[in-house]
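Enquirer: just the structure for this:
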Amino acid sequence: MGLVVKWFFKDNPVPLYQWVAGHVPMVHPGPFSERLDVEYEASEDADHKHSGLRILNPTVDMSGDYKCQASTFDLELEIPRKLVVYSKPSNVEIWTQEVGDDSVRVYCKVRDIYPEPEVTFHMMSEDESDRSKLEGVDVVKTWDDNLYHAMVEVLVKEEELDGPTHFECEVTIPHTQVLVTNKTHYEPRAKVGAGKDDMVSGSEDHSAMAVVVSLAFLAIWRF
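Expert: Down below sits the predicted model:
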């Protein structure tokens, strides 16, 4: 059969791992030389026993594209695989700041995450039955100590809000199931002008009613 299995990392033409059926696996010198488990058995079948790759204590620098090359005397196959070693964010913070008389700016800060995250904003009704994605978001990402950080913000007109609103910051890592969210509650401000008009109208109505009642009482007294 002559089965030979080789594992490659990214574009390196030198395999990091090689196994010839019936022999002990070999690890080539390099950053993986102390991190691969040569005793790992992917199957009890002798023809597949050491075909798998097991990395001990993987770190973020080992993320990337891998390729398994299996060959025999008659056939050769290549199978790509992607490995994502990720770090969840240490903190996702969201808050709002009123801008002028008619707008609110929503902020979200994400700390210590890897690899580069995707951050989106959503707006939802108080009972969360109506949820929509916010557009026009500004994102600034930085890199420090092998981790990403992000500051995200968006400006929303209060006229677009239908009463009390939840703003949600959603953080995801591509090619993983990582999903971290945080949200904040916002109460739209009342229109000051409309409030005054309502108060004046109410006072006038109250005064007119008092006059009518007084006149009616006077008429009864005179009778």
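Enquirer: contacts and neighbour counts: CA atoms only from here.
Expert: Will do.
Enquirer: helix or strand: which one has the residue most central in space within the chain?
Expert: Taking CA atoms, centre = their mean, the centroid of the chain lies closest to Val171, which sits 1.2 Å from it. Val171 belongs to strand 165-172 when elements are defined using DSSP states H and E.
Enquirer: and Val119, how far from Lys183?
Expert: Separation of Val119 from Lys183 (CA to CA, to the nearest Å) stands at 13 Å.
Enquirer: anything in contact with each of the two?
Expert: Cys169 (CA atoms under 8 Å, 6 or more residues apart in numbering).
Enquirer: count of residues packed around Leu3?
Expert: The criterion is other CA atoms under 10 Å. On that basis, Leu3 has 18 neighbouring residues.
Enquirer: quick one, what contacts the residue nearest to the centre of the chain?
Expert: By CA under 8 Å, 6+ apart, Val171 lies in contact with Pro117, Glu118, Val119, Thr120, Leu179, Val180, Thr181.
Enquirer: and if we set it to 6 Å?
Expert: Taking CA atoms under 6 Å, 6 or more residues apart in numbering, we find Val171 in contact with Glu118, Val119, Leu179, Val180.
Enquirer: and this one, please, so the two structures can be compared:
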Amino acid sequence: MNWLLVSVITVLTVALFKEVNCLVLTEIEGPSLVVIEDENVDSIPMNCHFKVEEESNSLVVKWTKDNKVVFQYIKGHGANVIPEFRGEVKSLSSDPNDEESGILLLNPTIETSGTYKCNIQTDKKTISMDKELHIIDIQNYTHTLQHKRIQNETHLECEIANVYPKPTLAIQTFNGEQIQIIASDVNLLDDGKYQASAIAVIRTEDDSTDEYQCVSMFNGLSFNLTTNIISGSMSFRRPEWSHLLLTVLIALVTYEKFSY
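Expert: Now for the predicted structure:
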């Protein structure tokens, strides 16, 4: 009796395992982060790797971006881009009956950022997988760090413009020690990019040379921008002192000339 019960359970387990695993979605192949530095940006491939372990009467591969359908393949009917997204998306394969049915994201812009989902459906099972695609656009960006010495304090002002997504600014010493930000501002520009600024103040006891950095970060992404500045003795940096030195030199030359 026990032998019969074990046999029945084994058969049911194998049948259930086979049913559950008739469709396997392994990965979405494609980048998670793309940096746009100029107009020469390549199209972005996104490929959905899956296996249909059993013969199926139907197969639908559907791609969505932020829950909006952009592309679908239907077995027996081929692949089609949803009309709204033509010019932005096309099939990765030149064969319209290719069941792999990856997509190619054309002319990437900041609008290409989003959550892409590959949805696979047979007559027995449906399975899906998400992939986040982040676009960082730094075309024509500017990134500056300026300083001003006021008595025994150094005032540091960082500004970045024409970047996407929204940046977070940090001002620090060259060794990575964070300097407290006392004021900051972020503005959304008309083209969807951002401009941001931050001001920090550090106490300086003497005129020794120090190097500071402004680091612009993007929502925890593994990419940042850094600009440096050296702040030291202001004696020969401030315009008024330069003008005074020039005046003294001219006076000395004039004196030497007329003394003979």
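Enquirer: quick check, nearest of the contacts of Val171 of the first structure to Val24 of the first structure?
Expert: Leu179 (40.7 Å; CA to CA).
Enquirer: can you find the partner of that closest one in the second structure?
Expert: Matched across to the second structure, Leu179 of the first structure falls on Asn224, judged by TM-score structural alignment.
Enquirer: pretty sure that match is touching Met217, no?
Expert: Yes: with contact defined as CA atoms under 6 Å, Asn224 of the second structure reaches Met217; the gap is 4.8 Å.
Enquirer: of these two, which one has the most company?
Expert: Neighbours of Asn224 of the second structure and Met217, each counted by other CA under 10 Å, are more numerous for Met217; the result is 18 against 15.
Enquirer: didn't that one look like it was pressed against Pro167?
Expert: Yes: between Met217 of the second structure and Pro167 a contact is recorded at 5.4 Å, counting by CA under 6 Å.
Enquirer: helix/strand/coil for the residue lying closest to the residue nearest to the centre of the first structure once chain neighbours are set aside?
Expert: Spatial nearest neighbour of Val171 of the first structure, excluding adjacent residues (CA to CA, 6 or more residues apart in numbering): Val119 at 4.7 Å. In three-state terms, and counting by DSSP: H, G, I helix; E, B strand; the rest coil, Val119 of the first structure is strand.
Enquirer: and Val119 of the first structure, what pairs with it in the second structure?
Expert: Aligning on TM-score structural alignment places Val119 of the first structure opposite Leu169 in the second structure.
Enquirer: okay, helices next: where are they in the stretch 101-250 of the second structure?
Expert: Counting by DSSP state H, counting those that start in this stretch, the stretch 101-250 of the second structure has helices at residues 239-259.
Enquirer: just the strands in it please.
Expert: In the stretch 101-250 of the second structure, the segments counted as strands under DSSP state E, counting those that start in this stretch are 103-105, 114-122, 126-137, 142-150, 153-163, 168-173, 178-179, 181-188, 194-203, 210-217, 224-231.
Enquirer: out of these, flag the one nearest Thr26 of the second structure.
Expert: strand 126-137 (8.8 Å).
Enquirer: mean deviation (superposed) between the closest one and the first structure, please.
Expert: Here strand 126-137 of the second structure, set against the first structure after superposition, deviates by a mean of 1.5 Å using mean CA distance after the TM-score superposition for the first structure.
Enquirer: give me the buried stretch members for that strand, please.
Expert: Ser128, Asp130, Lys131, Glu132, Leu133, His134, Ile135, Ile136, Asp137 (16 or more other CA atoms under 10 Å).
Enquirer: now stretch 109-119 of the second structure
Expert: Residues of stretch 109-119 of the second structure classed as buried: Thr109, Ile110, Thr112, Ser113, Gly114, Tyr116, Lys117, Cys118, Asn119 (neighbour count, 16+ other CA under 10 Å).
Enquirer: circling back: so the strand holding Val171 of the first structure versus strand 147-157, what angle?
Expert: Counting by axes from the mean of the first three to the mean of the last three CA atoms, to 10 degrees, strand 165-172 of the first structure lies at 150 degrees to strand 147-157.
Enquirer: how big is the angle separating strand 165-172 of the first structure from strand 103-113?
Expert: Here strand 165-172 of the first structure runs at an angle of 30 degrees relative to strand 103-113 (the same axes, to 10 degrees).
Enquirer: the residue nearest to Val171 of the first structure: neighbour count?
Expert: Neighbour count for Val119 of the first structure, taken as other CA under 10 Å: 20.
Enquirer: gap between it and Lys6 of the first structure?
Expert: Computed as CA to CA, the Val119 of the first structure to Lys6 of the first structure distance reads 37 Å.
Enquirer: just Tyr17 of the first structure next, same as before
Expert: For Tyr17 of the first structure, the distance to Lys6 of the first structure (CA to CA) stands at 6 Å.
Enquirer: before we move on, what about Arg131 of the first structure?
Expert: Distance of Arg131 of the first structure to Lys6 of the first structure, given as CA to CA: 48 Å.
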